[in-house]
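Asks: show me the folded form of this:
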Amino acid sequence: MEKSRLYSPKYVKEIIEKYGFRFSKSLGQNFLIDGNVVRNIVKGANITKEDYVLEIGPGIGTLTEELALNAKKVVSVELDNSLLPVLEETLSDYENVEIIHGDILEVDINKLIDEKLGGGPVKVVANLPYYVTTPIIGKLLEENLNMDSITVMIQKEVADRMVAKHGTKTYGALSVFVNFYTDPEIILKVPKTVFMPQPKIDSAVIKLKIKEELPNIDREQFFKVVKAGFSKRRKTILNSLSSYGFDIDKEIIKSSLEKANVKAETRAENISLEDFINISTILPPLNI
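Replies: The predicted model follows:
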């Protein structure tokens, strides 16, 4: 008789009962129990037998199993110590899977890629806990990792903000940050009914394709401008930058905006990524 796939609700319940597992609200644990969603995540990530995959938060291995069937090697980082014996059983048939106990926010990912994932490039795939989505994606994008793409299940509202274009209400600092490093695309909308336990909100799978080249600019200066610009959404860009606390005269900011062809009365939500880049390169160094 063929072994049940890990996404089978019946099998998930059996495993949970066998190990006396208790879902942790603090860790945001919600396990996938829908085969179509699992397969579509791996398909959307374009995982092939040539790929090295870094997975974050495997849970009981539902997504890990599908990745293992399609990838060259999968390394999964799991924070919850109580899931390690579960994963040892559920993934015992897959020799191309390695589980690492640790917090992805504390792990030296460059070292992990070099030592366990062929030096990269890697494809990151994960069903991320809502509460830690932004810090994890921030770490992945800022650490200059040898990555091809990041395909993650996250809160739908956050995914919408990541793909938002300037001129829309959902466009903000997160949109600019993600679009600076990647070309983002929502590849799947996921109802809350496909999880155990069921969350209160719907999710989405977003694919962040890493850009091959990034603008040759002072990134710290750039993100200071973006953060200050969105600090008070209802203010104009001139007032936002001049009231943020930078040690710079308002007239210099106004002049810099003019040189960047950005009207002083424009709000941040109407300023494109390219214009934010221009503003940051024209402004003198911003210090507080």
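Asks: when you work out contacts or count neighbours from here on, use the C-alpha atoms and nothing else.
Replies: Fine.
Asks: and for the closest residue to F177 other than its chain neighbours, the neighbour number?
Replies: Leaving out its chain neighbours, the residue that sits closest to F177 by C-alpha to C-alpha, 6 or more residues apart in numbering is F223, at 7.8 Å. Neighbour count of F223, defined by other C-alpha atoms under 10 Å: 17.
Asks: from the contact counts, what lies against the helix or strand where F223 lies?
Replies: Assigned by DSSP states H and E, F223 belongs to helix 219-229. Applying 3 or more C-alpha pairs under 8 Å, 6 or more residues apart in numbering; DSSP states H and E, one finds that helix 219-229 makes contact with helix 173-181, helix 237-242, helix 273-282.
Asks: strands of the stretch 101-250 of the chain, start to end?
Replies: In the stretch 101-250 of the chain, the strands defined using DSSP state E, counting those that start in this stretch lie at 122-127, 147-155, 182-190, 195-196, 203-210.
Asks: go through the one helix or strand L257 maps to and flag the buried ones.
Replies: Taking DSSP H and E as the definition, one finds L257 inside helix 250-259. Residues of helix 250-259 classed as buried: 253-257 (neighbour count, 16 or more other C-alpha atoms under 10 Å).
Asks: please provide the structure for the following sequence as well, for comparison with the first:
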Amino acid sequence: MKKNYENSLKEIIKKYNLKPKKKLGQNFLHDKNIISAIVNKSGVEDEDIIEIGPGPGILTESILKNKARSLLVIEKDDSFEVNLKKIKSNYRDNFDYLINDVIDFDFKKLNKKEYKFVSNLPYNISVPFILKMIKIRRIIPWKEMILMVQKEVAERITADLGTKNYGRLSIMVNLNNDVKKLLNVKPSSFIPRPKVESTVIKISPKNKYININNEVFEKIVKTCFSQRRKKVKNNLDQLNINTISLLELSNINPDIRAENIDIEGFIRISMNYEELSKENFGDF
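Replies: Have a look, this model is predicted:
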């Protein structure tokens, strides 16, 4: 049965003369079992779905066959438009597509539905896309994201405190989201085969820390991880602030590294930084 999906993908590639573009991080998923698992775990029936980088549309058609209320796909590569038009002719009432770079796309243009994102993301946009979506959730109130990413990216996002993979990405994504690994995917599930394994993750918003200044928080996290091997005090010395006072107020040991500070520790640092900055320089 798996072979049928692979043949179907190869037929689409041949029919429309489609060629995976390495510069766009394109690897086309053909494994029927993986596609079914993604769709089943996403719960697409009667949901408004957005898919990023549909490519030949194998996952796309599976989402539609499983009775999504609506499906919008956003594809950067216009060579796939002919096939997307064909899909639209079969699903006129609940399918649409946009030829656009999702990293630059203005989501304010969309209706404010509670979308689910279900995507096999192109490898080269996985991190910027995820960071963008967690930033703009107040603009587009997405319900959850089920995304295929590189296994290495999934491990960074889900990394535990104090490990080598724990860093800016882990903190920014987990600040107001729960993240769960759903399944690992082997290179043989794709055409062409990538050199790395992939992982499907689910990101669900939890709105735990909604009153913090996200811009200041991100600045603090980025500064603290600017040189991983340095003590947190040395990294924060880049800022125009009394670092010793900042860390004392935040109950943070100045001699530890950023990888040993949890999310609540970074929140304390960012909030105290904001207050000290106002005292020293007024509103900033």
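Asks: circling back: relative to Q155 of structure 1, how far out is the residue nearest to F177 of structure 1?
Replies: Look at F223 of structure 1 and Q155 of structure 1: by C-alpha to C-alpha, to the nearest Å, they are 24 Å apart.
Asks: now N96 of structure 1
Replies: 30 Å.
Asks: next: I113 of structure 1.
Replies: Taking C-alpha to C-alpha, one finds I113 of structure 1 at 27 Å from Q155 of structure 1.
Asks: for the aligned residue in structure 2 for E142 of structure 1, the count of nearby residues, please.
Replies: Alignment note (TM-score structural alignment): E142 of structure 1 maps to K135 of structure 2. When neighbours are counted by other C-alpha under 10 Å, K135 of structure 2 registers 15.
Asks: what's the distance between K135 of structure 2 and I267 of structure 2?
Replies: Separation of K135 of structure 2 from I267 of structure 2 (C-alpha to C-alpha) stands at 16 Å.
Asks: same question for F28 of structure 2.
Replies: With C-alpha to C-alpha as the criterion, F28 of structure 2 and I267 of structure 2 are 40 Å apart.
Asks: ok, and the closest non-adjacent residue to the equivalent of I103 of structure 2 over in structure 1?
Replies: The pairwise alignment with structure 1 assigns I103 of structure 2 to L105, based on TM-score structural alignment. Nearest non-adjacent residue to L105 of structure 1, counting by C-alpha to C-alpha, 6+ apart: I136, 6.4 Å away.
Asks: K263 of structure 1 now?
Replies: Nearest non-adjacent residue to K263 of structure 1 (C-alpha to C-alpha, 6+ apart): L257, at 6.6 Å.
Asks: do you have the helices of the stretch 1-150 of structure 2 handy? List them.
Replies: 2-15, 32-42, 58-65, 81-90, 126-135 (DSSP state H, counting those that start in this stretch).
Asks: pick the most buried one from those helices.
Replies: Across these, averaging neighbours per residue (mean count of other C-alpha atoms under 10 Å) puts helix 58-65 on top, at a mean of 20.
Asks: residues making contact with stretch 40-51 of structure 1?
Replies: Contact with stretch 40-51 of structure 1 is made by 66-67, 70-73, 122-123, 125, 149-151, 187-188, 205, 207, as judged by C-alpha atoms under 8 Å, 6 or more residues apart in numbering.
Asks: out of those residues, which is most surrounded?
Replies: L67 (30 neighbours).
Asks: now do the same for that one: its match in structure 2.
Replies: Using TM-score structural alignment, L67 of structure 1 pairs with I63 in structure 2.
Asks: ok, and the closest non-adjacent residue to the counterpart of T266 of structure 1 in structure 2?
Replies: Mapped onto structure 2 by TM-score structural alignment, T266 of structure 1 lines up with I256. In this structure, I256 of structure 2 finds its nearest non-sequential neighbour in K231, 5.4 Å apart by C-alpha to C-alpha, 6+ apart.
Asks: now L110 of structure 2, nearest residue through space, not along the chain?
Replies: I140 (8.0 Å).
Asks: wait, what's in contact with that neighbour?
Replies: Here I140 of structure 2 is in contact with 107-108, 110, 112-115 (criterion: C-alpha under 8 Å, 6+ apart).
Asks: ok, of these, which come out buried?
Replies: Y115.
Asks: any chance of the contacts of I140 of structure 2 in JSON lines, with distance to P194 of structure 2 too?
Replies: JSON lines is the format used below for those (distance: C-alpha to C-alpha, whole Å):
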{"residue": "F107", "distance to P194 of structure 2": "30"}
{"residue": "K108", "distance to P194 of structure 2": "34"}
{"residue": "L110", "distance to P194 of structure 2": "33"}
{"residue": "K112", "distance to P194 of structure 2": "36"}
{"residue": "K113", "distance to P194 of structure 2": "34"}
{"residue": "E114", "distance to P194 of structure 2": "33"}
{"residue": "Y115", "distance to P194 of structure 2": "29"}
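Asks: what is the burial count for L286 of structure 1?
Replies: L286 of structure 1, neighbours per other C-alpha under 10 Å, totals 16.
Asks: hmm, it is touching D247, no?
Replies: Yes - look at L286 of structure 1 against D247 with C-alpha atoms under 8 Å: they come within range, at 6.8 Å.
Asks: what's the closest of the helices and strands packed on helix 219-229 of structure 1 to K227 of structure 1?
Replies: Closest to K227 of structure 1 of these is helix 173-181 (C-alpha to C-alpha; 6.2 Å).
Asks: rewinding a little: more neighbours: which of N96 and Q155 of structure 1?
Replies: Q155 (22 against 15).
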